[in-house]
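Q: below is the structure, and that's it, no one-letter string:
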């Protein structure tokens, strides 16, 4: 009989060099699932990523703090309790220009892949 659930108690901690904490609970790095990834993130104050145009939809739910999105020259700031879906093939920049940590959950469909994020240099 197959197990009816998968309990994740040891997410994969993604190595970073920008101070951001990424714990992937399900996805390519954790369980090889290419269909979906779920990660718990903590972005330090002043953190930002380059613009990117991913090949996946990304859903973000802010748990604590604020997170800034720049989409097609529009600046959007989410605060705790708010969420957003950014469709694949959308040019976007994620950042936390604020003086507090931002804790959030990111869900990517299909799963996040460094080869499919297309970050600008």
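A: Happy to help now that I have it. Because the structure is predicted, anything quoted here is derived from the model rather than measured.
Q: going by C-alpha atoms from here, please, whenever you check contacts or count neighbours.
A: OK.
Q: residue 65 versus residue 58, what's the distance?
A: According to Cα to Cα, to the nearest Å, residue 58 stands 19 Å off from residue 65.
Q: same question for residue 120.
A: 26 Å.
Q: which one of those two is surrounded by more residues?
A: residue 65 (20 against 11; other Cα atoms under 10 Å).
Q: contacts for stretch 25-33?
A: 8, 10-12, 24, 34-40, 111-113 (Cα atoms under 8 Å, 6 or more residues apart in numbering).
Q: top of these by number of neighbours, please.
A: When neighbours are taken as other Cα under 10 Å, the top entry among the contacts of stretch 25-33 is residue 112 (27 neighbours).
Q: put this next to the first one:
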């Protein structure tokens, strides 16, 4: 029995907003409920509705910029920066800029659409 697993075929989450989501580890990719790790690319001028997830979310920016509205505060991260947003925090993720934003997202416990609590747009 191997003590490691190399993910070569991440689960590509179907989207309708142009965002690329490749889950390498997590509920969909590896049936791991404890943590999810995803590679993402948010296209220019992309945004999601506000949400209040039941999991901590860490984001590391590889390239571009990403905007976070956390409760009432607007935070902009650039390449090389990271953030942790505590579970049960109201947040909106967006890329209002002219270039794509490539980043890694880690959720603990794993991302679960039934626990993200997105608001109606």
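A: Structure's in. What do you need? Remember, predicted model here, so these are calculated numbers, not experimental data.
Q: next, the TM-score between them, please.
A: Overlay of the two chains. TM-score (TM-score structural alignment, normalised by the length of the first structure): 0.98; 120 aligned residues with a Cα RMSD of 0.4 Å.
Q: OK, contacts around residue 93 of the second structure?
A: For residue 93 of the second structure, the contact set (Cα under 8 Å, 6+ apart) comprises 47-50, 66-69.
Q: repeat the analysis, applying 10 Å as the threshold.
A: 42, 46-51, 66-70, 75 (Cα atoms under 10 Å, 6 or more residues apart in numbering).
Q: out of the residues you listed, which two sit at the greatest distance?
A: Greatest spatial distance in the contacts of residue 93 of the second structure: 42 and 70, 18.1 Å, computed using Cα to Cα.
Q: between the two, who's got more neighbours?
A: Neighbour totals were compared for residue 42 of the second structure and residue 70, and residue 42 leads with 24 against 17 (other Cα under 10 Å).
Q: the more buried one and residue 16 touch, don't they?
A: No: taking Cα atoms under 10 Å as the definition, residue 42 of the second structure is not a contact partner of residue 16, at 12.0 Å.
Q: skipping its backbone neighbours, what lies nearest the spatially most central residue of the first structure in space?
A: In the first structure, the centroid-proximal residue (Cα atoms, centre = their mean) is residue 106; its distance is 3.9 Å. Once flanking residues are discounted, residue 106 of the first structure sits nearest to residue 60: 4.6 Å by Cα to Cα, 6 or more residues apart in numbering.
Q: state the distance from the residue mapped onto residue 4 of the first structure from the second structure to residue 27 of the second structure.
A: If you follow residue 4 of the first structure across to the second structure using TM-score structural alignment, you land on residue 3. Separation of residue 3 of the second structure from residue 27 of the second structure (Cα to Cα): 20 Å.
Q: who has more neighbours, these two?
A: The residue with more neighbours, out of residue 3 of the second structure and residue 27, is residue 27; 19 against 4, by other Cα under 10 Å.
Q: which stretches of the first structure form helices?
A: Applying DSSP state H to the first structure gives helices spanning 28-31, 114-117.
Q: winner for burial among these?
A: Between those, helix 28-31 has the highest mean count of neighbours, a mean of 17, where neighbours are mean count of other Cα atoms under 10 Å.
Q: in the second structure, what range does that helix match?
A: With TM-score structural alignment as the criterion, helix 28-31 of the first structure aligns to 27-30.
Q: superposed on the first structure, what's the mean shift for the matching stretch?
A: Following the fit onto the first structure, the mean deviation recorded for stretch 27-30 of the second structure is 0.5 Å by mean Cα distance after the TM-score superposition for the first structure.
Q: check contacts around residue 90 of the second structure.
A: Residues near residue 90 of the second structure by Cα under 10 Å, 6+ apart: 50-53, 69-72, 117-119.
Q: swap in residue 62 of the second structure?
A: Residue 62 of the second structure neighbours (Cα under 10 Å, 6+ apart): 39-41, 78-82, 101-104.
Q: no more questions from me, cheers.
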